[in-house]
Structure formats: C-alpha cells, structure tokens
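Colleague: With the input below, show me the fold.
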Amino acid sequence: MEIRTLTGQDLLQAIDALADLRIAVFAEYPYLYEGSAAYEGAYVREFVAEPGSVLVAALDGDRIVGAATASPMASQKPAFRAPLEERGIDTGRLFYFGESVLLPEYRGQGIGHRFFDEREAAARGAGAAAACFASVMRPADHPLRPASYRPHDAFWTRRGYAPVEGLVTQLAWKDRGEAAESAKPMQFWLKRL
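Modeller: A predicted model of the protein is given here:
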C-alpha cells in the first residue's frame, strides 16, 4: 500500500477513480447515497478545481482503493460556509475535509489515520488554524442501519475532533430507493490545528 497526496495534474487524473469510490462507499449506511457517474465526475471536478485542494490517495499498485479530500473552507459552497460564518468562525482560516472513502477490504489497516495526518499537514501548510468536516446525521433506529454498524465518532474524537453543538447544515441527495433528493442534516466536527 502506498499513501500519496495528489495535487495539480496528478489530482485531475484521479477524478474518475474518486468518483467511482464515492459511489461505491457512499452507497453504504449511513449515507445510503444513490450516485451517478455524471454527477460524481462534475462534483469532484468542482471540488478539486479550487486552489489549495488536495487528494490523499491510497494505492494498491496502480489502483486507487481509497481517497480523502481537503480544500480551503472559504472556497466551499455557501451552504457549508454559512453556518460557520453565522457563528463568527473565520472560514478563511479553516480547512474543509471532504470525503474519506476506502473500500471495505482495506479498512482497519491505519489508512484512515494516514488520511487525516496528510490532510491536517496540508491544512497547516496552507496556514489554516482549524480543520472541519460534516457528517450525516441518521436516527439510531433507521431501518437500513446494519446491526454491525459502528459510528466513526470514537475515531474522530481520538483524532481531536469534536462536534460543534448546534452547528448543522443541510445537504440534499437521493437515498437508495428514494424517488427524489431530500435534505439530510450534516453535523460539523472541528479541530484546532
């Protein structure tokens, strides 16, 4: 396994692989996302086009089996910036961690920690004072929650992140089996760097 931070042209060449990973991993609980290659390709291209964006890739040979993204928060969509700015948080000093996706057979090997290490290093290198991400909120009794599901909260807490009370945004996507998109609440987690 190789963990490598991609920027510039290398990052652009990884767009299709990241789109495929997002579709595969986000189909799982708790996201339950029903994605399309066209939407994913456009989303990823928009995300990585922002100056300062990075993609941390986990490679098994030449194959990307996992990826995590990070970008300056000031360049994110207003729906993500607004709740922070309304709280007086300077998004110009904040880095946003997008997805962290890893195929199931590669989990439990420390790759998730490396994803955070590399993204935090990129954030510090860009002069960010803090890093944040947003996680979907699902009810504990959700009918599609697998009995074996373990939330990532303990992992994130050990990494020094904490949910910011009441700091929630909404993001719409189509759940598996839904006829149309619906808004999902997303809880912000934050860590001072």
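Colleague: use CA for all of it now, contacts and neighbours both
Modeller: Fine.
Colleague: Run through the strands of this protein in chain order.
Modeller: Counting by DSSP state E, one finds strands in the chain at the ranges 2-6, 54-60, 63-72, 94-102, 130-136, 162-173, 182-192.
Colleague: Which residue, neighbours along the chain excluded, lies closest to the spatially most central residue of the chain?
Modeller: Central residue of the chain (CA atoms, centre = their mean): residue 99, 1.9 Å from the mean position. Nearest residue to residue 99, sequence neighbours excluded (CA to CA, 6 or more residues apart in numbering): residue 68, at 5.4 Å.
Colleague: re the thing from before, adding distance to residue 20, write the strands of the chain out as TSV.
Modeller: Below are the strands of the chain laid out as TSV (distance: least, CA to CA, whole Å):
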stretch	distance to residue 20
strand 2-6	17
strand 54-60	13
strand 63-72	10
strand 94-102	10
strand 130-136	20
strand 162-173	16
strand 182-192	22
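Colleague: another one to check against the first:
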Amino acid sequence: MPTLEKDEKSLSTPAGKLLTGPAVAGALDALATLRLDIFLEYPYLYRGRREDELNYLRSYAEQPDACVILAAEGGEAIGAATGMPLSHENSQLLEAFADSALNLGETYYVGELLLRPAYCSRGLGRRLLAQLESEVLARGRYRQLTCATVERPADHPLRPPDFIPITRFLARTGFVRLPGVTTHFAWREPDGIQRDHVMQFWMKELQPDQSR
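Modeller: Reported below is the predicted structural model:
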C-alpha cells in the first residue's frame, strides 16, 4: 500500500468520490493508470502490465463490500484509496495471518493509498484514508484495518535522497506494525527482472467515535 504523503500542509485538495459495484467498472482505466505510474517508482519498483492491472481491479467491482475512493481534478485521477474485506483476499495474503489473533471477518484490507506526486504534502492522503475509514465504519461489522508495505533496505541503490517511507504516515494515522506478520510477492522490476519481495502488515483499530 504505497503513498507519497509527506508533511501535510493545509492546502486545498479535492474530495474523493465513493465508488462501489458497477460504478467501479467505469473507473478501471483511470485506476490502472494511477497504479502503473505510481508503483513504477520507489519503493515498489513494479513494472506492471495494464491487462493484469485491469483484471486485478475488477475484483473491486465484483466484491459487494469492496469500495474505491477516487479523487480527480481536471478530469484526471490524482489519488485513490481502495479496500475490501480481508476475508475476500487471496489465499497467499491470508496465510500471513495464520498465527495471528486477528479476527479476519472483522478486518478490512486497505489495498492501496495512491497519490500523484504533485498532490503530496497537501493532506490528500489523510483525507482519502479518512473517507475510507468512515465508509468501513458505516458497514458496522469491521473493527480494524490492515495494510501491507514493501520492505526495502535503507541503502537500496534506487532510494531517492528525499524519500520519506510510508511507515511514518501509517504511524501518524494510527497504524501499528504487526511483528512477524509478513508475506512474499514476486513482481517484475523496471530492469525486467522478477524479484521476490517481503510485504509487512500493519493494523489500525477502528473507533466509531474517533475524531478526524
């Protein structure tokens, strides 16, 4: 779950629009472009294919409790938050929680939190996450959020000098690291080589009366 959120400033940002079910299908191309562009950059370094992205994103249109919060400006998608019940995710992801006390039926998985670089440092990441949390709380059956981040060494040769890891944003928004709860995914990097990657899970307790 990547984001480019940095220290936030109180600048005007567009609100996200909630999409569910068939409405998600109409935004698949925009979401695929957003994912392909942002995931290509550090720390994910994911060289994806549009066909694969569209196939993956269709699950958000097909799962009844999935949702997408999409922010656009000038007709272009500039940010998005996506999620679905953890119990609906693939078996490889679920296996990471085999030894965890987490109740999978009460856990909502945040698939992505994406921002165009030009919209970082403007509070859009927090706004999209808050909108997603509000929607999840409204469902009335989820008690926590979980998400996963890719693990990269601090001395990775492609790490930008001004890179700020997502872990800081997660900590500031109430997520805690789940020690030992990890999984592995392989994907092709920009150099064309497919590599294995460790994904670390995080969790946030949802409070119905939480103040935003």
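Colleague: Can you give me the neighbour number for the counterpart of residue 149 of structure 1 in structure 2?
Modeller: Counting by TM-score structural alignment, residue 149 of structure 1 lines up with residue 163 in structure 2. Residue 163 of structure 2 has 11 neighbours, counted by other CA atoms under 10 Å.
Colleague: So which bits of the longest helix that structure 1 contains are buried?
Modeller: The longest helix of structure 1 (DSSP state H) is helix 111-125. For helix 111-125 of structure 1, burial by neighbour count (16 or more other CA atoms under 10 Å) applies to 111, 112, 114, 115, 116, 118, 119, 120, 122, 123, 124.
Colleague: One more: stretch 50-58 of structure 2?
Modeller: The neighbour-count check on stretch 50-58 of structure 2 (16+ other CA under 10 Å) flags 53, 54, 57, 58 as buried.
Colleague: Structure 1: matching residues for that one?
Modeller: So stretch 50-58 of structure 2 is aligned with residues 37-45, judged by TM-score structural alignment.
Colleague: Mean per-residue distance, the matching stretch versus structure 2.
Modeller: Superposed on structure 2, stretch 37-45 of structure 1 shows a mean distance to its aligned partners of 0.8 Å (mean CA distance after the TM-score superposition for structure 1).
Colleague: what's the distance between that stretch and the middle of its chain?
Modeller: Chain-centre distance of stretch 37-45 of structure 1: 15 Å, with CA atoms, centre = their mean, to the nearest Å.
Colleague: List of residues touching it?
Modeller: With contact meaning CA atoms under 8 Å, 6 or more residues apart in numbering, stretch 37-45 of structure 1 is reached by 12, 15, 16, 18, 19, 20, 22, 23.
Colleague: if you set the cut-off to 10 Å instead, what comes out?
Modeller: Stretch 37-45 of structure 1 has contacts (CA atoms under 10 Å, 6 or more residues apart in numbering) with 11-12, 14-23, 46-47, 49, 69.
Colleague: can you count the residues close to residue 179 of structure 1?
Modeller: 8.
Colleague: for residue 73 of structure 2, same thing?
Modeller: Using other CA under 10 Å, residue 73 of structure 2 has 11 other residues around it.
Colleague: and the aligned residue in structure 1 for it, how far is that from residue 117 of structure 1?
Modeller: Matched to structure 1 by TM-score structural alignment, residue 73 of structure 2 sits across from residue 60. Applying CA to CA, to the nearest Å, the value for residue 60 of structure 1 to residue 117 of structure 1 is 19 Å.
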